[in-house]
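J.: Provided below for reference: sequence and predicted model.
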Amino acid sequence: MAKSQSKTTVLLAILGAWAFILRLIELPIFPPAQFLKFDFSDLVVLVGMLVKGPVGLLAVAFIRDFLHYLFFGGEAGIPIGMMMSMAASLALFIPSHFFLSKGKSLAPKMRYLLMGVVSTLTLTVVMLLFNYFIAVPLYTKVLHFPIDNIRDYLLLILVPFNLLKGLINSVGQVFVIKVFYPQLFKRNVLYEEYIQASL
């Protein structure tokens, strides 16, 4: 048991380091807002969830974002980016956890479809609320970032960006689960609640 736990811990640490590296490769995916970037690190965070469920999800996301904060800091020393990144990862994949653990009776295609739709909508709503109540007030009142029309920024920039981000991650999620699920199962490091979920 101790050996298995140690193997899982080491694997999560390695995944966190890989997620940190992938977070450095940022891509502009939404032309109206080039400053909003996308990266593929969330898919590595998803592998962490396949290994240890929500705990693995949180662990890999924390390692990724804490390393990013250590190396690059935050806006005026405030870890806004770290908090937003972790919130986005949790919003994306907590729904997937429930579909993998509780939705085993669903046909695979239906499960993937529902996972994608619910994850994308959850991400969009969570990030909208996070920005409205936390990030935007900090940016505008504390850091004095110029946001002329907050409502337009949230509804015309942030919402479409997160819908697109959720869509890309939903497609990637199918690939990651199909590739890594059997490999993790074979190596006896697949989270027990996901075993026997049809792919």
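T.: Arrived safely, thanks for sending.
J.: use CA for all of it now, contacts and neighbours both
T.: Noted.
J.: Find the centremost residue of the protein, please.
T.: Residue closest to the average C-alpha location in the chain (C-alpha atoms, centre = their mean): residue 89, at 2.2 Å.
J.: In the strand or helix carrying residue 116, which residues are buried?
T.: Following DSSP states H and E, one finds residue 116 within helix 108-130. For helix 108-130, a neighbour-count test (16 or more other C-alpha atoms under 10 Å) marks 111-112, 114-128, 130 as buried.
J.: picking that back up, got the contact list for the one helix or strand the residue nearest to the centre of the chain maps to?
T.: Assigned by DSSP H and E, residue 89 falls within helix 80-102. Under the contact criterion C-alpha atoms under 8 Å, 6 or more residues apart in numbering, helix 80-102 has outside partners 42, 45-46, 49, 53-54, 57-58, 61-62, 65-66, 68-69, 74-75, 111, 115, 118-120, 122-123, 126-127, 130, 135, 166, 193-194, 197.
J.: Next up, a structure to set beside the first:
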Amino acid sequence: MSVFSHPDSISPNQVSGSHSTGAADRGRWSTQRIAMYALFVALAMAVSFIEIPLMPAAPWLKYDPSGIVCILAGFAFGPSGAVIVSVLGFVPHLFVNPLGAVMAILVALGYSLPVAFIYRRRSTRTGALTGILLGAAVALAAAIVGNLFITPLYAHMSMQQVASMIVPILLPFNLLKFAINGVVSFLCYRPVCKLIAR
């Protein structure tokens, strides 16, 4: 959601230009940009409370669309936007489930930052797709590591019990979750970028 050097790329600061997504990071902090960050953070907070079970075999694992908002912030505003939205969007959960919120933040950063960095350098559909695929891989690794080391601290389970769930439950759930986030983000990033540019 910064400048597009190809037909796919448009910047929030310039409707036509040849900058990359990182242009938003290099610009001055205007009132308008702070307002846009606040809007994305508020949206991420709101949708983080939407919980949809994806696997009948594991009803306690629930999907929420907040990752999509974090990824779109990375497209729109570069790494700074990805960090701000991925961290502040989960602040309410820190008061209810601090360890779970920390894990959610790590996963959101793992997905949105690769997207932001890659798309900043290559603001094309190929760059967007590459960022989404790499982000999904990093986020998957973060989710598995987080489950192994953080989940036992609050879920009254041993690391061995969690490890036994990785292949049959955690891996398919996270793959499905990141696939949904990636597909929706890829379909939405250009319209959102153009909307912000206006």
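T.: Yes, it's here. Computed from a predicted model, the values in this text were never measured in an experiment.
J.: just to revisit the earlier point, which position in the second structure pairs with the residue nearest to the centre of the first structure?
T.: Residue pairing (TM-score structural alignment): residue 89 of the first structure is matched to residue 108 of the second structure.
J.: All the helices of the first structure, residue numbers only.
T.: 2-23, 41-72, 80-102, 108-130, 136-137, 150-152, 159-186 (DSSP state H).
J.: so which of the ones you listed gets nearest residue 35 of the first structure?
T.: helix 159-186 (10.9 Å; C-alpha to C-alpha).
J.: Who are the packing partners of the closest one?
T.: helix 41-72, helix 108-130 (3 or more C-alpha pairs under 8 Å, 6 or more residues apart in numbering; DSSP states H and E).
J.: and that helix, which residues are buried?
T.: 159, 161-167, 169-170, 172-174, 176-177, 180-181, 184-185.
J.: Please apply the same query to stretch 35-46 of the second structure.
T.: Quick answer for stretch 35-46 of the second structure (16+ other C-alpha under 10 Å): 36, 37, 38, 40, 41, 42, 43, 44, 45, 46.
J.: so that stretch matches what in the first structure?
T.: Under TM-score structural alignment, the match for stretch 35-46 of the second structure is residues 10-21.
J.: how much does the matching stretch stray from the second structure?
T.: Stretch 10-21 of the first structure differs from its equivalent in the second structure by a mean of 1.4 Å after superposition (mean C-alpha distance after the TM-score superposition for the first structure).
J.: tally of neighbours for the equivalent of residue 80 of the first structure over in the second structure?
T.: For residue 80 of the first structure, the aligned position in the second structure is residue 99, judged by TM-score structural alignment. For residue 99 of the second structure, the neighbour count with other C-alpha atoms under 10 Å is 18.
J.: Relative to residue 48 of the first structure, how far out is the aligned partner of residue 61 of the second structure in the first structure?
T.: For residue 61 of the second structure, the aligned position in the first structure is residue 36, judged by TM-score structural alignment. Residue 36 of the first structure is 25 Å from residue 48 of the first structure, where distance means C-alpha to C-alpha, to the nearest Å.
J.: Pick out whichever of these two has more residues nearby.
T.: Between residue 36 of the first structure and residue 48, residue 48 has the larger neighbour count (other C-alpha under 10 Å), namely 29 against 16.
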